[in-house]
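Visitor: Whatever this is, show me its structure:
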Amino acid sequence: MQATGFKLFSFSGETKILHLTWFAFFLSFLVWFNHAPLLGAMRETFGLSDQQIKTLLILNVALTIPARIIIGMLVDAFGPRRIYSGLLFVSAFLCFGFAIADSYEQLALMRFLLGFAGAGFVIGIRMITEWYPAKQAGIAQGIYGGWGNFGSAGAALILPSLAVAFGGDDGWRYAIGSTGVLALIYSAVYFFSTSDTPKGSTYFKPKRNGALEITSPGDFFLYLVMNIPLYAALAVLAWKLSPANLGMLSEPVVDIIYAILLSLYIFQTIRIYQINGHVFKKPVPEIERYKFKQVAVLDLAYMVTFGSELAVVSMLPLFFQDTFDLSIVKAGLIASVFAGLNLVMRPAGGWISDKFGRKRSLVIIMAGLAVGYLLMSYIDAGWSVPAAVAVVIFCSIFVNAGNGAVFAVIPLVKRRLTGQIAGMAGAFGNVGGVAFLTVLSFVAPNVFFLVIGGAAVVVLVAVLFFLDEPEGHMTEVLPDGTVQMIKVS
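Guide: The predicted structure follows:
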């Protein structure tokens, strides 16, 4: 790393920002996934059914879908320093609310709201983009994402033992509450220790707020199509809570939610046209253009890589606990391997993309991911635990490298829109989480893994035929008309 000018073992300049930001992300994920390794204890406390547990898993990733879109817009408009600090502050109190819940309904509501914490990832993407050049974008984003994403593995490693240390029936509550305390303290640390850009640099903001800017009529319609899964995932959640399934919401309430989602989609479509209608009247200057198909393919790729990680991390501790009759602590430790490899493989995926090409790397990684999930679909009680762990490690290598490879490309699409593009890709990650966890609620785990592998094959084809390798420069125009060229290859 030192040979390429990348300084990791330092705490000044851009490296200081990297370390402070990945730790903010770590805490946001620690809070977001603090429930997963403690589901067994919650099941005993509340007498939860399997369907109620699976619903909690879906609720946990649902709100993050719109939250990442909204946070992406706020980051582009107001800067990552203020938005990250604010997100950690709010998440801390939501965490406290989950820890003191005394009914399943309260538990479900607070778990849904805690999906807000998962939007933290988007903020750091813009922050790291401001501080690192394109030739180091992959590895810097990979370290940020990989080390921060370790928060979910950290929860699996630390919280079961912490709950046991606190002791009693409420040990899990104190363990979860402690993660909220950490987030609250660090919200102040991050605010007073960072800045949005290096001194003297320009923070490019969108020309208009409220929707992503696109640059051609074809991109306009593709944008509308790509918004549909974001609303469909929330509609699936409402259906899951309807009388036809868990019965947590009445039929009229579910119908109202459907109507609201449809109204929001129509409103967003109108807003998109208000911001981008000019593309139908006259061509956008070539210097301002970018290809939205890049965003669409990356959205789908992240839906499979991070979406599957969300789903698998949520269910894997209980899967090992039930399949191999392990204790909550042992199951949590073993399952932590899947997300834990993010620490190494997400940066590795970014570095591989920097070194060997963005598209080529993503193609190979998606192929490996498909094979990994195929192998996981064969795991059952007849396997030895070491063999099962070996397959989990193999699959995790490609899943986490894929996360890094996707976000090695995203900052190179359009600088001033990076927060929104990252937000949309991140939201698709959650769409994948909701979709795959919904599949899990209907099928056995082996079929669940097989479905993810099939989705990976579809995305592999999309990457192969529709993703362009970033080359040359992207341009940004300052308010005074000055053109700034930003190297992407």
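
Visitor: all contacts plus neighbour counts: C-alpha atoms, from now on.
Guide: Fine.

Visitor: which residues touch the residue nearest the centre of the chain?
Guide: For the chain, Gly426 is the residue whose C-alpha lies nearest the centre (Cα atoms, centre = their mean; 4.6 Å). Going by Cα atoms under 8 Å, 6 or more residues apart in numbering, Gly426 touches Ile65, Arg68, Ala119, Phe121, Val122, Asp299, Tyr302, Met303.

Visitor: here's the other one to compare against:
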Amino acid sequence: MKTTKKKATTLKLTDIKSMPIRTFWITSIAFFICFFAWFGIVPFMPDVVKDLGLTPDQKWNSIILAVTGTVFARLLIGKLCDKYGPRLCYTYLLILGAIPVIAIGFVQTPMQFLICRLFIGFIGASFVITQFHTSIMFAPNIVGTANATSAGWGNLGGGANRLGMPLIAAAVISFGVADEIAWRYSMVIAGVIAMLMGAVYYFFTQDTPEGNFAQLKKEGKMPSFKKDEESFMSVLKDYRVWILFIVYAACFGMELTVYGTMDDYLQNTFGLTRSMAGNLVLSFALMNIFARTLGGFFGDRFGKLKGLRGRVLFLTMILAAEGLMLSIFSTTTSLAVGMVFLIAFSLTVQMAEGATFSVVPFVNKKAIGSISGIVGAGGNVGAFLAAMFLKSKSAFAETNALAANANLGEEAMKAAQSAAASSAVSSGYFMIGGFVVISALTTLAIKFSTADEKLVEAEMKGDLALTGGDK
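Guide: Here you go, the predicted structure:
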């Protein structure tokens, strides 16, 4: 097996003989499979509710548990990556994470379902390993683009499952399985695919261009466990890490929340059918094919022009634009105008995610995994808090609307409830947009030393000279 000994300086996708490029493809596919399995149950929720008799509270709690599990897993997996390397971490995450995915196909009670949803959420930590692995495989001039592209293509799994899982279910039904239990077989299949991907990751990747962590530590080329601990403590004390934690809550966290509530909002506000609203939201999720890559690309470009400070300035601008687009969208009453700003929000939020991880690899090169884990967890914390915020506003408004129109008939009550939910979520989106703009301003506090700037400049020149820009 031929491997390159240096970081890749270009994203030459056809050069699979290069270890960085091969790793890019494998980690992107693994991430896609993890997101596909993580959200795989979503298209089947009506069948699950009917099969298991879930209450509305249990259904909502299952969503919250899936996000909660990911927060803790992301915090843990980053430190494990720094210690054991991404190859082993991804292998174990895929194989062990597949167990609850398969197990959910055999649940018989709501409690069993909730427990499986909690543990399935752990595979959302795959994002951290993906970002860590591409960060140490690609040189500074291209690392933002590589990180953003691998993450964006992986995120597609969270949208592609809306199309893919029903197709798997249809295939299962064609073999004579009853419609109402096809979701169980589909989840088992998704779990088996994830488990097989774990084996692929183990045999076809390595931790760094120079070799695996175990080998490098044996040769004295990596720090000891004690130094790992010291490095982790320095991460926790670094204010820049916590600013990026907030930033990722303001981009990825808001994307998850907005897309999770957008179906109902489009129906209540613009009178769209559920099918039409769902297809629109899916199309925005599919923008990850290119939008997140753009964020990393421009982060790298600004880095080339203005150094590390340039990366931060671009992040500030694109994050502020995201907040403005969401706030303006929340005030629109025309579907045509609303779609323009919703598309703009989708573009800027995904670019902000890519721009965030064009900065992360340069905060502390000795603890990229730990930093990626903390920042990645910020996204899920943001999603959790924003979802609870919107849920509380909407529930309060809907309850009051139903009480005020209780004597006017069922149709009038439904109309009042819909209008109340629309108004509550609209004001919620506006306030969330304001939070995002404020978060953007906090990024200006992120500073890098002159020594950091010179180190990156030297690394870029060294890698470009040694690899000729090919690998």
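
Visitor: May I ask which of the contacts of Gly426 of structure 1 has the most neighbours?
Guide: Neighbour tally across the contacts of Gly426 of structure 1 (other Cα atoms under 10 Å): the maximum, 32 neighbours, falls on Arg68.

Visitor: about what we covered before: per the alignment, name the residue of structure 2 opposite the residue nearest to the centre of structure 1.
Guide: Under the alignment (TM-score structural alignment), Gly426 of structure 1 maps onto Gly376 of structure 2.

Visitor: measure that match to Gln131 of structure 2 for me?
Guide: From Gly376 of structure 2 over to Gln131 of structure 2 the distance is 9 Å, taken as Cα to Cα, to the nearest Å.

Visitor: same check, this time on Arg87 of structure 2
Guide: Using Cα to Cα, Arg87 of structure 2 is found at 12 Å from Gln131 of structure 2.

Visitor: Same question for Glu353 of structure 2.
Guide: Distance, Glu353 of structure 2 to Gln131 of structure 2, using Cα to Cα: 12 Å.

Visitor: before we move on, the earlier item: quick one: which of Arg87 and Gln131 of structure 2 has more around it?
Guide: Gln131 (31 against 25).

Visitor: Now do the same for that one: its match in structure 1.
Guide: Alignment note (TM-score structural alignment): Gln131 of structure 2 maps to Ile125 of structure 1.

Visitor: Spit out the contact partners of Arg311 of structure 2.
Guide: By Cα under 8 Å, 6+ apart, the contact set of Arg311 of structure 2 is Gly299, Asp300, Phe302, Gly303, Ala355, Ser358, Val359.

Visitor: follow-up on the earlier one: find the helix or strand that the residue nearest to the centre of structure 1 is a member of.
Guide: helix 418-440 (DSSP states H and E).

Visitor: Relative to the whole chain's centre, how far out is the next helix or strand after that helix?
Guide: The helix or strand immediately downstream of helix 418-440 of structure 1 is helix 445-466, counting by DSSP H and E. Here helix 445-466 of structure 1 is found 18 Å from its chain centre; the criterion is Cα atoms, centre = their mean, to the nearest Å.

Visitor: Give the other helices and strands that helix 445-466 of structure 1 contacts.
Guide: helix 292-323, helix 358-376, helix 418-440 (3 or more Cα pairs under 8 Å, 6 or more residues apart in numbering; DSSP states H and E).

Visitor: can you put those in CSV and add distance to Leu184 of structure 1?
Guide: What follows is those, written out as CSV (distance: least, Cα to Cα, whole Å):
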stretch, distance to Leu184 of structure 1
helix 292-323, 24
helix 358-376, 36
helix 418-440, 23
